[in-house]
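# structure of the sequence below:
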Amino acid sequence: MSSHDEYSSDEEDLFDESQKSDVFLGFVDAPITEEEVPTIEDTFIGGQPIWLHPQSQPNEKSLTCDNCNKKMALLLQAFAPMDGKLYDRVIYIFGCKDTRQCSKKKGSIKAIRGIVKDQETIDKIKKETEALQAKQLDEKLKADNQKKLNIELTKDLFGKKEESSNPFGGGSNPFDNKNDNPFAAGSTSPFGANPFGAKAEEEPKKKPESYAKIASKNEPKKAPKKKTVSDLPSYKGSFVYVDTEKFKKATNDPELEKYKHLIDMDVNKDDDSESVGASRRGSSSVLDPQTSKISNMLDDKYFEAFSNTVKHNPGQVLRYNLGGKPLLYNGKDDVAKKFLSQQPANIPQPAYNPSSERQYELQLMPKAIMDLEEINTNTVQISDILNGMSWGTIIVATDKEDYMPEQEFDENHVAYIEEWCGVQWEESV
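Below is the predicted model:
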């Protein structure tokens, strides 16, 4: 389901505009075909990776499973430019396809950050930035001028009755009011004010729309200069469309109304009652092992919050919120503990930049498994699920400074480096 289906204009009244979110969501939009191929400015799942230069690839170890030593397949390629940076930036997630042998093992899923700092890219971004700033300034000047014009046209509509009706007297003199003189200071004339003067500088900066301008406004796909050749195994490829997260009105969905307290709750707080937890543990301990594992998963407030948040946008395959918090699939594993134990999160510092720290950037959502493995919900077999990928979410955290060691750059001004990747796996049943 594409974002166009997810956020259909016919269903806009189903969403609660009062609930704001800093999260950007990705939805499967269209299949990758021989005619429609992605570029580095696209975000997509599956298929073959598009490198930042056809002759520049990550080192072989970064693309190889640490367990079986087989090449891994692309799960996600996310175009992730950063505001104010004069370079293109991409996040890749790769996973081992040998799920029987390598599932739930460290090193079977990896994340790579890549950047390109060639002069052509720098010049292109500079030009785009300058054009955007000029457009925003032009729109602001037009809006200001229109506002002043409206004030001039309406200011005398409700004037005092005792004012003189003499067309040449008092306030009715068209040349008596300085504000009506198109050549006076402060006039609405486009020549009366310097757009680069003090007033323009005093205006508060508009909060960026990003993740960098919603992934560069999901630009129409352009033919790559040269097709990247890759020998990696692959899943079905699909373009991903990015949009801001919206929440459905709880009153329109009895299930969401029922669990509204779980969506609004602060999941970082402990349960108010120890006796409740003891009661839950006692009731689950008498169950058989398989039922107990399922019960424990359902008895996890983080999993409940995850499920009920996803219900608002069930088609999401990607969540992006640089510097924010991930939506945890459970609150019990080592990945959860890293984000819950302290603030900022207890994520390993980047070895290549030890004075810095990492921050959450994005996560891949379980709906992506269905799209990557082409699982049809109408004909899904239990064997399809058991033999396929078994993660709940894949969380990627990147260096806050977005630093890249100079020695990593090659002759094409491209560099790749592995970033922290935390996988929350499905519980075995």
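
# from here on, just use CA atoms for contacts and neighbour counts.
Will do.

# tell me the centre residue of this structure?
Computing the C-alpha centroid of the chain and ranking residues by C-alpha atoms, centre = their mean puts residue 320 first, at 2.4 Å.

# wait, isn't that residue in contact with residue 43?
No. If you go by C-alpha atoms under 8 Å, residue 320 and residue 43 don't touch, sitting 11.8 Å apart.

# list the contacts for residue 41?
79, 215-216, 219 (C-alpha atoms under 8 Å, 6 or more residues apart in numbering).

# any chance of these in TSV, with distance to residue 64, secondary structure and neighbour count too?
Below are the contacts of residue 41 laid out as TSV (distance: C-alpha to C-alpha, whole Å; DSSP: H, G, I helix; E, B strand; the rest coil; neighbours: other C-alpha atoms under 10 Å):
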residue	distance to residue 64	secondary structure	neighbour count
79	22	strand	23
215	28	helix	22
216	31	helix	16
219	32	coil	11
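
# looking at those, spot the one nearest residue 193.
residue 216 (31.9 Å; C-alpha to C-alpha).

# which residue comes closest to the closest one once chain neighbours are left out?
residue 41 (7.8 Å; C-alpha to C-alpha, 6 or more residues apart in numbering).

# I'd like the structure of this one too, to check against the first:
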Amino acid sequence: MSSDDGYQSDSDMSVDSPSVGGKTSVLLGYPDEPADETASALDTRIGGVPIWLNPSSPPSANLAKCKACKSLMTLLLQAYAALEGTLYERVIYVFACKNAACRRRAGSVRAFRGIMRDQDKMQAVADQQKKEKERRKMKAGAGAGMTAMVEQSRSQQVDIGNMLFGDGFGDGARAFGDGAHAAEVSGNSPATLLDDVEQVSESLQRTKIDITHRLDAAINHQTPLEPWPPAEELESYKSWFLCVESEYLTNKTADQNINQRIEILEAGTSGHGNDGPDEWSALPESSSNIDKVFQNFADTVSDNPEQVVRYERKGSPLLYSKTDEIGKLLINKNAGHYQNNLIPHCELCGSVRVFELQLMPYMIQILEEDSGIDIFNGMEWGTIIVATCKNDCVPSIIDKNGVGYQDEWVGVQWEETK
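Presented below is the predicted three-dimensional model:
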């Protein structure tokens, strides 16, 4: 890529191409079990009330206020989404206004990103640097003794990598992220292995210095923040932990009738009732009036109809429509496909934003089924797309606890109206 302005995701692709079978790079979130008092800021949940990275460091309540009616909105999603190679925790919050008069109005759905400097991770890097410095003094060793030392270094390096970056997100996890993996060293000879260890060590030190400088530079005099009401006074939906699994798709052809997909959706069971996703019951009988983008959306969702979140940072969103405001914004008219650089850029650093996650319509049924809300008066979006700064830049204010929050971009594709 030549510049941020020309940045395109490796996943930029035709938005109406049929699904290809097999495992994809997307992580899916499914309702798992009701969230309870054990929930923490680093659990991925839908519904409930927000849990802040530090109880003493809430964001300004203004970040979660509807831009239309100015009232405090309701939490839809809190997603733990740590990034590889960073020394801070990271969470995405998504809120929506429950005021019926605000539906389809700009600013009635908002998202922000929270980060918290992780002192334990930073100390782990410092400790590892000290150990590596001591090992370099032993470089004059040779033979089996040297090989054993390098193998020990390899093992310890993997341990520190796991400590810093996590050990990935497998089936059944409750977190989203880049699929963070421990740093690896390679090569056959002891000298090569040790050189690699030194390179990784130096890289970790540069990361520590860079992140420390970025966070320290962002700490400034705290401006007055709009306070939040007590948690017990916040309006909320029932909260569910999410189980995170990789997406698997079956092979489909472009000319398959959309009604086959709808039948699968309607037949799906959630474990929270015997009815399938209600949002699909009003779809037309014929596919003749359904555009290819929506057909691809329905085809893809039909393989995993109980998904409530799709996560693929720097990937491509599954668009609900190409004819609405968001579809027209994100699809390059000449190339005919989605491009990240069409998303409004980060207001803080000017970098492009990249797709991070999207909320799926089955979430509406899960959140509203026990809320007493009439389905005709409830939420009516097709998908909610969240994009974040490609550089994951530091929020404008980091407080004394190393915590900061930053508003991010949301694109809502509403249900079609007849």
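
# ok, back up a step: contact partners for the equivalent of the residue nearest to the centre of the first structure over in the second structure?
Aligned by TM-score structural alignment, residue 320 of the first structure pairs with residue 311 of the second structure. Shown in contact with residue 311 of the second structure (C-alpha under 8 Å, 6+ apart): 26-29, 176-177, 356-358.

# try it again at 10 Å.
Residue 311 of the second structure makes contact with 25-29, 79, 81, 175-178, 244, 246-247, 317, 355-359, 386, according to C-alpha atoms under 10 Å, 6 or more residues apart in numbering.

# from those residues, which ones fall inside strands?
25-29, 79, 81, 176-177, 244, 246-247, 355-359, 386 (DSSP state E).

# and residue 404 of the first structure, what pairs with it in the second structure?
Match for residue 404 of the first structure (TM-score structural alignment): residue 394.

# re the thing from before, just name the closest of the contacts of residue 41 of the first structure to residue 353 of the first structure, please.
residue 79 (22.7 Å).

# the closest residue to that closest one other than its chain neighbours and residue 373 of the first structure, how far apart?
Once flanking residues are discounted, residue 79 of the first structure sits nearest to residue 90: 4.7 Å by C-alpha to C-alpha, 6+ apart. Using C-alpha to C-alpha, to the nearest Å, we find residue 90 of the first structure at a distance of 23 Å from residue 373 of the first structure.

# higher neighbour count, those two?
More neighbours surround residue 90 than the other of residue 90 of the first structure and residue 373, with 22 against 16 (other C-alpha atoms under 10 Å).

# thinking again about what came up before, skip the chain neighbours and tell me the closest residue to the residue nearest to the centre of the first structure.
Closest to residue 320 of the first structure by C-alpha to C-alpha, 6+ apart is residue 362, at 4.3 Å.

# what's the local residue count around the one you found?
Quick note: residue 362 of the first structure (other C-alpha under 10 Å) scores 27 neighbours.

# now do the same for it: its match in the second structure.
That one, residue 362 of the first structure, aligns with residue 357 by TM-score structural alignment.

# who are the contact partners of that match?
Going by C-alpha under 10 Å, 6+ apart, the list of residues near residue 357 of the second structure reads 26-28, 79, 81, 92, 176, 309-318, 384-388.

# tell me where the first structure has strands.
With DSSP E as the criterion, the first structure has strands spanning 24-31, 44-45, 73-79, 88-95, 109-116, 238-244, 316-320, 358-364, 391-399, 414-425.

# tell me which of these sits most buried.
Per-stretch averages of neighbours, counted by mean count of other C-alpha atoms under 10 Å, single out strand 44-45 among the strands of the first structure, with a mean of 31.

# how close does it sit to the second structure?
Following the fit onto the second structure, the mean deviation recorded for strand 44-45 of the first structure is 0.3 Å by mean C-alpha distance after the TM-score superposition for the first structure.
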